[in-house]
Each structure stands twice: as structure tokens, then as C-alpha cells.
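Chemist: only geometry, no sequence info:
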């Protein structure tokens, strides 16, 4: 196993662990790290399956707390955004998605430590239709749908378990749709050249081990949920998000230097 892939798997485990406790962070931690080893379009393919492995157990554990009245109005807009984002994924350059991921990670980091600053200028995303559409686009392109949804659901003042539950069911529903698209891409990729770029090397092995590691992280988090400080793990998650953003930013700067040198 290459060191780069090992680091991605370590990030997946820790991200799944802290998301079960803090309610957010999986995509924000895993996606930036994964983009340093895989291309953004390969990450989108992998995260469809890994995201399902992360969200399904959490949705099961929080099933009694899921506020369905808060989920259904957003769901159709998520799907609209998802379709739009998948189209953009094949057209825009990879560095654009990497930069977008860094920006979103910075916003998420700020939202934990300085929440009054994070919401400046983004209050318009509190509308569920806008939040859902943006979240779908972000999920399809950089695998980080949370920020617009956080602004929206914060206005509803949900209890912690309800907050975790609604995000789990949102991520699960979107991930299942992405798994279907990913399966189609895998099958058609044998015939359509442009789809082959979405399939990483050794796809079954890569998908399988990433999913297992993710489930292990969720289960470890489940063992201590309710026994630890949610506030502490939110801050820990934010620090991990900051580290992931720095890792990806370093990768971007390296690419820009290579282009400049050539």
C-alpha cells in the first residue's frame, strides 16, 4: 500500500469517527486529503461509496431523532444541485475544485471558532431551496455539501442528535444517488472514454477498503457518543479540517509552481 493512500485511509477513519460525535466533518476532512492522491473526479467516484458507508450507520443509530419535516423540503433541491454539479465536474479544471474545497474548509473552520464571522454574507443560503441546491452542487464537485445546510438548519435550532440525524439522512440519500451514477460510470466507462477518468486504479479494492475503514470509524465513535463533550469534538473536527485544507493548499501551490516552472 502506497503511503499516500494510507494517509487517505487514516483521514477517512478519523473523519468518520469525529463526524459521529460532532455531526459534521467527514467530507471536509477526507476530500481535501484524497484530492492530493486522486484526481477530483476520482474522489467524487470514491466518496459516493465511502460517503454511503459513513452515513448509513449514523442514519441507523439516529433514526429515532431524524426530523423528517426538515429533510423533505430540501431533498428535491439537493438532487437538482447534484445533477448540475456532476455536469460541472467533467468540464471545469481540477485545480478549480481543489481551490473551492480549500475555501469551504476555511469557512467551516471559521464557523466553529468564530461563528459570527462565518455567516457574514451567506445569510441568503438560509433558504432551504438555495441551501439544498448549493449543497447538491458542492457534493457532486468537491464532496463537501455541509456549509449551506448548516446555515439553513441552524435557523431551525435543532437538538444535537436531530442535527446529526438530518445530516446523516441527507448525506445518505445523496450518496445512494451518487452510487447509482458511479455504477453507471463504471459500466459505461468500458465503452465511453471520457468516463474512464472517473474510475481509479483497482476500483474494487480501493472502494472496499475505504468503506470498511469508514464504517470502523463510525462504530468507534458510536462507542463513546453521549459520554464525551460534543463541543470539544466540534473544535477537534475544525482543527482536523484546517490541517486537511493546508495539505491540499500545499498540493495546489506545488502544481502552480510546476506550471510556472514549465
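Modeler: Here it is on my side, so go on. Because the structure is predicted, anything quoted here is derived from the model rather than measured. Numbers count the residues shown, from 1 in each chain.
Chemist: From now on I want contacts and neighbour counts done on CA atoms only, so please keep to that.
Modeler: Noted.
Chemist: Can you give me the buried ones in stretch 173-191?
Modeler: Under the neighbour-count criterion of 16 or more other CA atoms under 10 Å, stretch 173-191 has 173, 174, 175, 176, 177, 178, 179, 181, 182, 185, 186, 189 buried.
Chemist: let's bring in a second one:
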């Protein structure tokens, strides 16, 4: 027997609105889902539920664009990063499972703000490259993935500084994220975090996310990529700041306004 669907209350309305916005941002710019949804979902339902929701809703939409990418990805670049991610992702899940929820919310919001600032500034890693460094980058991505489902920023910063063609780098990222999603599902299952309520939230959020992706894809082309990226970064920063524990009174006021509407 399937568990019941969550009731349509204020928290769910706010979550679904955030998920839709994240889907539009992803459809326009190609990134931003985890960094927009993670802090808000963590503020509404807790960091553990937030990760489950993101993993569930962000698994299927990427399949049509990921499967072709597997054929052209450079596995010699992907494998060291994927190995680091695989080994350190369980540590991130352990921190998520046993960490203090308020401290985790601080970490998630501040980590997202730091990642957004690094990407916005255009900073690139200019140090030595090779398998050990790739493994270390993958380890950082694994920790962030296990805690908040945001493995992308450290890898993007690292690979953007390489001489990889844009098409190859995109294929490498899609391949790595595909591997990461599978590893996340396995680790969350092993940690017992796929609780019925969290899973049903992810199920309910998925069609809203699909709708956001479709909307963003249709809007694509109306402005430049620079505009899309700037809008996405602003949404990321707004979500991270709004979901800081210190902003809880404002968050509560927004929830009250939604209830009173």
C-alpha cells in the first residue's frame, strides 16, 4: 500500500513554488536546481528530507540528454573525479544523518553562497592537474553531494580551467552527475533516509519540476546566456539567504502571508 500524498499546506506550496522556479532556471541556464531547492527545502522540512526530494525529482529529467553524453565523455577525466565522489559521498550522508539540523542549514546556505560567488566571479583553478587533484576535487564534490546534493560547483570550477572543448566538458559533467545520482540513491537507501514522507514529497515535486524545465526550455532564446546565468545566480543567492537560520522570522512571515492569501 502506497503512503498518502502530503497535504497541500503552506510549506508544500512554498516548496513547489521553489521547485518550479528551480526548474525554469535549469531549463534556461542548465544549472541551479540543487543550489536553489536545497536551502529552502532544508528550511521547510529539514536537510535530510531536502536531499531526498532533490535526488528523486532530479533523476529522470536528465536521462534524455545524459545517455548520448556517455558516448563522448572522456572517461580518463571523469573516472578520478567519480572515484573521489564515490568514496566521500557516504561521509557527506553520514554528516547529514547525524549532524545538527540547524548547523547543517547554516552550512548548506553558506556553502551555496560561496560556490555561487566563485562561479559568478569567474575564478578558475590554476594549480596542478592530474589524477590526485581530480580525486580531491571529486572528494569535495562527494561531501557536498552527500550533505546537500550540490556536487557541481567544485567540478565546474576545476574543469572550466582545463583545455577541454565545451562539448566534452558538458558531456563529462552530465556523465559525472549521472553517476553521482546513482551513488546518492544507493547511499541514501543504505542510510535509511528514504522515509515514506520524504519520498512522497519528491514524487509530488517531480511533475512541478518537469513543468518548470519545460517552461525554461520554451523561454530559452528570448535573451542571452549571460542574462540567464545572472538571473539564475540571483535566484540561488536569494534562496540561500532567505533560508539562513538567522532569517527564520522572515521565512515565517512569508509562510504566514501565504496562509493568509
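Modeler: Looks like it arrived, so ask away. Bear in mind the structure is a predicted one, so any value in this text is a computation, not a measurement.
Chemist: Any chance of a markdown table for the buried residues of stretch 173-191 of structure 1, columns secondary structure and distance to residue 36 of structure 1?
Modeler: Below are the buried residues of stretch 173-191 of structure 1 laid out as a markdown table (DSSP: H, G, I helix; E, B strand; the rest coil; distance: CA to CA, whole Å):
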| residue | secondary structure | distance to residue 36 of structure 1 |
| --- | --- | --- |
| 173 | helix | 27 |
| 174 | helix | 24 |
| 175 | helix | 22 |
| 176 | helix | 25 |
| 177 | helix | 25 |
| 178 | helix | 22 |
| 179 | helix | 22 |
| 181 | helix | 23 |
| 182 | helix | 21 |
| 185 | helix | 22 |
| 186 | helix | 22 |
| 189 | coil | 23 |
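Chemist: Show me which of those residues is closest to residue 214 of structure 1.
Modeler: residue 175 (14.0 Å; CA to CA).
Chemist: What is the equivalent residue in structure 2 for that closest one?
Modeler: Counting by TM-score structural alignment, residue 175 of structure 1 corresponds to residue 181 in structure 2.
Chemist: gap between its match and residue 38 of structure 2?
Modeler: 15 Å (CA to CA, to the nearest Å).
Chemist: Let me know the secondary structure of the residue sitting nearest the centre point of structure 2.
Modeler: The residue lying closest to the centre of structure 2 (CA atoms, centre = their mean) is residue 34, at 1.9 Å. The assignment at residue 34 of structure 2 comes out as helix when based on DSSP: H, G, I helix; E, B strand; the rest coil.
Chemist: Pull the contacting residues for it.
Modeler: 54, 148, 149, 150 (CA atoms under 8 Å, 6 or more residues apart in numbering).
Chemist: Which stretches in the stretch 151-262 of structure 1 count as helices?
Modeler: Per DSSP state H, counting those that start in this stretch, the stretch 151-262 of structure 1 carries helices over the ranges 160-188, 193-196, 203-224, 230-261.
Chemist: hmm, back to that, how about the residue nearest to the centre of structure 2, what's its match in structure 1?
Modeler: Aligned partner of residue 34 of structure 2 by TM-score structural alignment: residue 27.
Chemist: out of the helices of the stretch 151-262 of structure 1, deepest packed?
Modeler: Of the helices of the stretch 151-262 of structure 1, the one with the most neighbours on average (mean count of other CA atoms under 10 Å) is helix 160-188, at a mean of 20.
Chemist: So which elements touch that one?
Modeler: On a contact count with 3 or more CA pairs under 8 Å, 6 or more residues apart in numbering; DSSP states H and E, helix 160-188 of structure 1 meets helix 40-61, helix 68-71, helix 75-89, helix 193-196.
Chemist: Run a quick check on residue 220 of structure 1 versus residue 18, I expect a contact.
Modeler: No: contact criterion CA atoms under 8 Å: residue 220 of structure 1 and residue 18 do not qualify, at 9.5 Å.
Chemist: Of the contacts of residue 34 of structure 2, which pair is most distant in space?
Modeler: Longest span within the contacts of residue 34 of structure 2, CA to CA: 54 and 150, 9.8 Å.
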